[in-house]
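Q: Pasting the sequence and the predicted coordinates here, then a few questions.
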Amino acid sequence: MSLAEIRDRVARALERAGRAPDSVTLIAVSKTQPLDRVTDALDQGQRVFGENRVQEAAGKWPALRERYGPVDLHLLGPLQSNKIGKAFELFDAIHSLDREKLASRLAAAAQEAGRCPELFVQVNTGREPQKAGLDPDAVDAFLSACREVYDLPVAGLMVIPPFDADPAPHFAMLRAMAERNGIAGLSMGMSDDFEIAIAEGATHVRVGSAIFGARQLRT
């Protein structure tokens, strides 16, 4: 499938949902993808990309930004405390805030830098032990702490539903959490379910393999 086809599917999903054409940000997930596939998307005008690892992004995006100009970069994978400084240099948004220790470190880094990337709080709606993210019951208190204790700019919530589950209830759960906490952003939906996510109110969809093809395996 091509980037143009994904953009068309996003547009049609928005139309079906009765939503504005520009109400979803398509994040092209470029993690572990060969450079030629990434530059092809850039050549087609894509300017929002997602990476899972700070180190991989650091080796790729400074040169690409120098060549192509401004690109919004979103960190989708877990953020280690010792990578926060580099993450602030590289990323416009971080989608994996999920613990108070990280909130504290991000607040200190933001104070030092005088700026902070947009932050999305990751929620483990399926309560899967192997997966990162807050327990749903902890979300309200955590968001209060982010605002009142750490003064962090929480832009939205993020979810990765269980692989073998109907994603719609998980998307609806995330939307309800966001609504009751006055949060506008909903980072939800990937290659296999982004149209369902759009129907449930997603503001950001994270699409990788449907744009780029299968990821390149690490060696």
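A: Nice, I can see it.
Q: only C-alpha atoms for contact and neighbour calcs from this point on.
A: Noted.
Q: which stretches of the protein form helices?
A: Using DSSP state H, the helices of the chain run over residues 3-16, 35-43, 54-68, 84-90, 100-113, 139-148, 167-180, 194-199, 209-212.
Q: deepest of these, which one?
A: Mean neighbours per residue, mean count of other Cα atoms under 10 Å, is largest over the helices of the chain for helix 194-199, with a mean of 22.
Q: packing partners for that one?
A: Under the contact criterion of 3 or more Cα pairs under 8 Å, 6 or more residues apart in numbering; DSSP states H and E, helix 194-199 touches helix 3-16, helix 167-180, strand 204-207.
Q: Ile198 contacts Leu14, correct?
A: Yes: the criterion here is Cα atoms under 8 Å, and Ile198 meets it with Leu14 at 6.5 Å.
Q: neighbours around the closest residue to Arg105 other than its chain neighbours, how many?
A: Computed as Cα to Cα, 6 or more residues apart in numbering, the closest residue to Arg105 that is not its neighbour in sequence is Ser81, at 7.0 Å. By other Cα atoms under 10 Å, the residues close to Ser81 number 13.
Q: next one: the one 10 residues further on
A: Applying the criterion other Cα under 10 Å, we find 23 residues in the vicinity of Phe91.
Q: tell me the contacts of it?
A: Asp72, Leu73, His74, Leu75, Pro117 (Cα atoms under 8 Å, 6 or more residues apart in numbering).
Q: Please list only the buried members of those residues.
A: Using 16 or more other Cα atoms under 10 Å as the burial test, the contacts of Phe91 include Leu73, His74, Leu75, Pro117 as buried.
Q: The second one and Ala13, how far apart?
A: Distance of His74 to Ala13, given as Cα to Cα, to the nearest Å: 23 Å.
Q: this is the comparison structure:
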Amino acid sequence: MTTADERGEARRSELAANLADVRERIEHACAQAGRAPDTVRLIAVTKTFPAGDVMSLAGLGITEIGENRDQEAAAKAAALREAGVEVHWHYIGRMQRNKAKSVAAYAHLVHSVDRPGLVTALADAARDRESPLGCLIQVSVDGDTARGGVAESELGALVDSVTSRPELALRGIMAVAPMDWTPERAFEQVAALSEKVRAAVPEAVEISAGMSGDFPQAIGFGATLVRIGSILLGSRSHLR
């Protein structure tokens, strides 16, 4: 029977091997796009995985951590804080307004800002922070806002809403490629929307786009943040 220490070491070795592969693939995608690898940041999406995995990833140099459920993310943030492990938390899921206060307490960057009411809730919740809460506007590439994201026709107004609140700092945009679109078509549109936002807010340079199945294409169209889950941490099916 294996001990807890042995299981922990085996898991760290698994994560290290997966990370090496992901980094190699990011470097290859950057080379194909004529970009330097350091222009792309890897966000490890750790939803459903334990805080111990986050600590292991931090030990491997991965300190950008993505979560999409507040209750789970808040608990992990508390566990890492207690352990003295510093990471940057990215909230990447759709958010209800009543979660804003909790998320603002630990998140460094919220990727899913897609409506004025959420802007107000986050800004109000961020009043006591030492620095503004970073925000990305989630854009709807195909205009179907039921799946999250703001339509292009409403993007300018939402940019104005975020920038009107000093408690918030607009860092760029986030998008998820529609399942019925090719990644190239989706991320070309994301790049165009990013240009539109940067024309109004030059410092809003971040593009959060691309996941385990399509991040090379996203990098080809300028993604600066890629959200990687399954190919780094493994399948979630055995955790359910």
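A: Right, received. Where do you want to start? Just so it is clear, the model here is predicted, and its values are computed rather than measured.
Q: related to what we said a few turns ago, can you put the buried ones among the contacts of Phe91 of the first structure in a markdown table and add distance to Lys86 of the first structure?
A: What follows is these, written out as a markdown table (distance: Cα to Cα, whole Å):
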| residue | distance to Lys86 of the first structure |
| --- | --- |
| Leu73 | 13 |
| His74 | 13 |
| Leu75 | 11 |
| Pro117 | 12 |
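Q: What lines up with the residue nearest to Arg105 of the first structure in the second structure?
A: Residue pairing (TM-score structural alignment): Ser81 of the first structure is matched to Arg97 of the second structure.
Q: ditto for Glu195 of the first structure
A: Taking TM-score structural alignment, Glu195 of the first structure has Pro216 as its aligned residue in the second structure.
Q: how about stretch 140-159 of the second structure: buried residues?
A: Buried, per 16+ other Cα under 10 Å, within stretch 140-159 of the second structure: Ser140, Val141, Asp142, Gly148, Gly149, Val150, Ala151, Glu152, Leu155, Leu158, Val159.
Q: Tell me which two of the residues you listed sit farthest apart.
A: Asp142 and Val159 (18.7 Å; Cα to Cα).
Q: what's the distance between stretch 150-166 of the second structure and the middle of its chain?
A: Computed by Cα atoms, centre = their mean, to the nearest Å, the chain-centroid distance of stretch 150-166 of the second structure equals 19 Å.
Q: An error on my part: the question was meant for stretch 67-78 of the first structure.
A: In terms of Cα atoms, centre = their mean, the centre of stretch 67-78 of the first structure is found 11 Å from the chain centre.
Q: same question, stretch 209-216 of the first structure
A: Per Cα atoms, centre = their mean, the centroid offset for stretch 209-216 of the first structure relative to its chain is 17 Å.
Q: Please apply the same query to stretch 109-124 of the first structure.
A: 13 Å.
Q: Ends of that stretch, what's the gap?
A: Stretch 109-124 of the first structure has an end-to-end distance of 25 Å (Cα to Cα).
Q: Outside of that stretch itself, list whatever touches it.
A: By Cα under 8 Å, 6+ apart, stretch 109-124 of the first structure touches 84-85, 88, 91-98, 106, 131-136, 139, 152-161, 174, 185, 187.
Q: And stretch 48-62 of the second structure, by the same measure?
A: The contact list for stretch 48-62 of the second structure, computed with Cα under 8 Å, 6+ apart, reads 12, 15-16, 42-44, 46, 63, 65, 72, 76, 79-80, 85-87, 233, 236, 239.
Q: List only those of these flagged as buried.
A: Among these, the ones that count as buried by 16+ other Cα under 10 Å are 12, 15-16, 42-44, 46, 63, 65, 72, 76, 80, 87, 233.
Q: What's Val176 of the second structure aligned with over in the first structure?
A: Counting by TM-score structural alignment, the partner of Val176 of the second structure is Ile160.
Q: What count of nearby residues applies to its match?
A: That count, for Ile160 of the first structure with other Cα under 10 Å as the rule, works out to 20.
Q: and it, what is it in contact with?
A: Residues near Ile160 of the first structure by Cα under 8 Å, 6+ apart: Val123, Asn124, Thr125, Met188, Gly189.
Q: In the second structure, which residues correspond to stretch 172-181 of the first structure?
A: Going by TM-score structural alignment: stretch 172-181 of the first structure matches residues 188-197.
Q: returning to what we had before: how about the contacts of Phe91 of the first structure in JSON lines, adding distance to Pro21 of the first structure?
A: Listed next are the contacts of Phe91 of the first structure as JSON lines, based on distance: Cα to Cα, whole Å:
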{"residue": "Asp72", "distance to Pro21 of the first structure": "19"}
{"residue": "Leu73", "distance to Pro21 of the first structure": "22"}
{"residue": "His74", "distance to Pro21 of the first structure": "21"}
{"residue": "Leu75", "distance to Pro21 of the first structure": "25"}
{"residue": "Pro117", "distance to Pro21 of the first structure": "25"}
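Q: now, which of these sits nearest Arg180 of the first structure?
A: Closest to Arg180 of the first structure out of those is Pro117 (23.1 Å), distances taken as Cα to Cα.
Q: can you tell me which residue in the second structure aligns to that closest one?
A: Matched to the second structure by TM-score structural alignment, Pro117 of the first structure sits across from Leu133.
Q: and if you look at His95 of the first structure?
A: Aligning on TM-score structural alignment places His95 of the first structure opposite His111 in the second structure.
Q: what sits against Glu67 of the second structure?
A: By Cα under 8 Å, 6+ apart, the contact set of Glu67 of the second structure is Val45, Thr46, Lys47, Ala73, Trp89, His90, Tyr91, Ile92, Gly93.
Q: which one of the residues you listed sits closest to Ser194 of the second structure?
A: The closest of these, once distances to Ser194 of the second structure are taken by Cα to Cα, is Ile92, at 17.7 Å.
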